[in-house]
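**Student:** next come a sequence and a model predicted from it.
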Amino acid sequence: MELQQIRYVLAVAETNSFTRAAERCLVVQSALSHQIARLERELGARLFDRTSRMVRLTPAGEAFLPAARQCLDAAERAVAEVAAAAGEVRGRLTVGVIPTVAAIDVPATLDGFRRKYPNVRVGLRVCASEDLVEQIKDGTVDVAFLGLPATARPQGVRSRELAHDRLVAVVAPGHPLAGEPHVDLHRLSSEVFVDFPAGTAGRIQSDQAFAAAGLGREVAFEVTAADFMAQLVRQGLGIAMLPSAYTPQLTGVITVQVSDAPARVEHLAWSRFSLTPAASAFLAAVGAPAELLAERHSSEERQE
């Protein structure tokens, strides 16, 4: 079994097409198909069901993928560690962020990191905090910026607090609340809300605050993107509650202070286990050197 064969299998699995996989891998389709067929003979099982219109994984192919990804990740990690020993940071870095991250300028940070470490392939994922925590655990995300209620902490990962904030009400310019200096949750409870999906960290902080005050509210619009949330608010379809540090990015809406608003804490999170050289360099770049060094040392001791 060769690493290139594994790369070909993953490319076909991700594109559902031998043609697109060959284009991604910069090889002719016949060569890619030949190598996958060789691998299937070696394994004694077909990895893909092929028809004229569809390519899909067989049960054997589904079973093969997790270990195949781990194998490629380990190979890339080995190369990166050798380079790091020689003083060069390379490899892959995947950063996760929540839609309302405000404690750090993510685009500027990624740009500065890429300029300093041009041999690192940088990727970005925008997800809810709870999804990013799971992706850190399974190794698909290296470092993430999270936003959680003040009563919660990231579980199963290493983290440090970056910033504390409170939510504000976000309303359309013509809304009756637009001219108010401040409001409270009781007044807001009579409004129709635009909010994040139920069960997400971005939603829970508001739900908990209204519940603690013995209040209910109507969430008519559930969306995953804060900028789309602002579009709905601008149309007068509802109001929203968003972190005060994030709302200056929005246009065409008015923010109102909430006297008993829920608090939100932004966290920087990373794996409890060993870090890649690229992840270590990124953590140092965003100001987590003490935690980073302690974690990297303890991880190496555990592996020994």
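**Tutor:** Right, received. Where do you want to start?

**Student:** every contact and neighbour count from this point should use C-alpha atoms.
**Tutor:** Will do.

**Student:** list the buried residues in the strand or helix carrying residue 292.
**Tutor:** Of the helices and strands defined by DSSP states H and E, residue 292 is found in helix 289-303. Within helix 289-303, the residues scored as buried using 16 or more other CA atoms under 10 Å are 292, 295-296.

**Student:** could you double-check that residue 22 lies in contact with residue 35?
**Tutor:** No: counting by CA atoms under 8 Å, residue 22 does not reach residue 35; the two are 11.4 Å apart.

**Student:** anything in contact with each of those two?
**Tutor:** Common neighbours of residue 22 and residue 35, counting by CA atoms under 8 Å, 6 or more residues apart in numbering, are residue 8.

**Student:** how much space between residue 85 and residue 121?
**Tutor:** Distance, residue 85 to residue 121, using CA to CA, to the nearest Å: 19 Å.

**Student:** more neighbours: these two, which one.
**Tutor:** residue 121 (13 against 10; other CA atoms under 10 Å).

**Student:** quick check: which element contains the residue nearest to residue 285 when sequence neighbours are not counted?
**Tutor:** In this structure, residue 285 finds its nearest non-sequential neighbour in residue 113, 7.4 Å apart by CA to CA, 6 or more residues apart in numbering. Secondary-structure assignment from DSSP H and E places residue 113 in helix 106-116.

**Student:** what about versus this one:
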Amino acid sequence: MELRQLEYFVAVVEEASFTKAAARLHVAQPGVSAQIRRLERKLGQELLDRSGRLVRVTEVGAAVLPYARAALAAITDTRLVVDELTGLVRGHVAVGMVPSCGGFSLPALLAGFHEEHPSVEITLSEANSEELVHSLRAGRLDAAFIALSGGDVPVGLATHVMVDEPLVATVSPGDPLATRGTITLDDIRDRALISLPPGTGMRKSLDAACAEAGLTPRISFEAGNPGILAELASRGLGVAILPQSLVRSHPARLCAIPFSYPELRGQVALGWRVDGPVSPAARAFVDRVRSTTRQPDTVGAGTV
């Protein structure tokens, strides 16, 4: 029985898919299937039910799963102890990011960390905040740049705010609202709104503010890329809700109108797990990012 066979088995169970498990492990799918078949032959029992669209664990597989996880955790802990005692920073750091990760240079942060720790492999993936939070809690990510709503930090995570700025109503220069100094949510009650999709921090801020004001936002356009939202607004297709810094970078094409009440704010923060083993490489990455700003860390008591 080999450790990689246990690792592949756990990954397939967690992903409910050979394809997704192979992508997560950065190996070819046939290799994953072959290794798990060898594990099943050694144990004399099938661990996975492959008959449906999703791969499911069998009764025997469910009994084996906690022992497989414990074995992998023991190996990880052993490596962590050795690295701690020798002062080595090596291994792998899995980082996540939201699409609207603006206000600072993530490539510069990653490049700076790589220069300091060339033996550490860094991987980067993109998803919305809800998905990133789930991946952090599940241990699939070591750290992630997530969008927060109203300072609401997810349970089980600690965060370090990187960007905190107003969200503004954004229109084309010819829009009737373009000459306004400030507006309220009621002023755009009947307007077509352009917003990030549900599961994002900015959308949660908008939805929460509208709920408090007793109105239902009329979302006509959704896109995960803030640049697309800005382009839609510049062409007069509606009112986009965007970070103030993004709008100010296009002064000839976009007009930003602050909300007088309630104030909408957008935050991007680095998040990491409070509990559970954290590798020296992951800790080194978090420490480097935290050193770039003087904001205090926050431990989560809310949800995303």
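**Tutor:** Structure's in. What do you need? Note that this is a predicted model, so its numbers are computed, not measured.

**Student:** still on that earlier bit, contact partners of the helix holding residue 113 of structure 1?
**Tutor:** Residues outside helix 106-116 of structure 1 that contact it (CA under 8 Å, 6+ apart): 120, 122, 282, 285-286.

**Student:** now do stretch 54-66 of structure 1
**Tutor:** Residues contacting stretch 54-66 of structure 1 (CA under 8 Å, 6+ apart): 10, 13, 16-18, 45-50.

**Student:** now, those that are in helices?
**Tutor:** Here DSSP state H is the test, and those give 10, 13, 18 as lying in helices.

**Student:** out of these, which is most surrounded?
**Tutor:** residue 18 (22 neighbours).

**Student:** contacting residues for that residue?
**Tutor:** Neighbours of residue 18 of structure 1 in contact, by CA under 8 Å, 6+ apart: 12, 29, 32-33, 55.

**Student:** rewinding a little: tally of neighbours for the residue nearest to residue 285 of structure 1?
**Tutor:** Neighbour tally, residue 113 of structure 1, other CA under 10 Å: 18.

**Student:** same deal with residue 268 of structure 2?
**Tutor:** 29.

**Student:** for it, which three-state class applies?
**Tutor:** Here residue 268 of structure 2 is recorded as strand under DSSP: H, G, I helix; E, B strand; the rest coil.

**Student:** what's the matching residue for it over in structure 1?
**Tutor:** Taking TM-score structural alignment, the alignment pairs residue 268 of structure 2 with residue 266 from structure 1.

**Student:** can you tell me, leaving aside adjacent residues, what's nearest to that match?
**Tutor:** Using CA to CA, 6+ apart, the closest residue to residue 266 of structure 1 is residue 147 (4.3 Å).

**Student:** okay, and the one you found sits in which element?
**Tutor:** Under the criterion of DSSP H and E, residue 147 of structure 1 resides in strand 143-149.

**Student:** is the equivalent of residue 287 of structure 2 over in structure 1 part of a helix or strand, or is it coil?
**Tutor:** Matched across to structure 1, residue 287 of structure 2 falls on residue 284, judged by TM-score structural alignment. On the three-state scheme (three-state DSSP), residue 284 of structure 1 is labelled helix.

**Student:** which residue packs closest to residue 284 of structure 1, ignoring adjacent ones?
**Tutor:** Spatial nearest neighbour of residue 284 of structure 1, excluding adjacent residues (CA to CA, 6+ apart): residue 292 at 7.3 Å.
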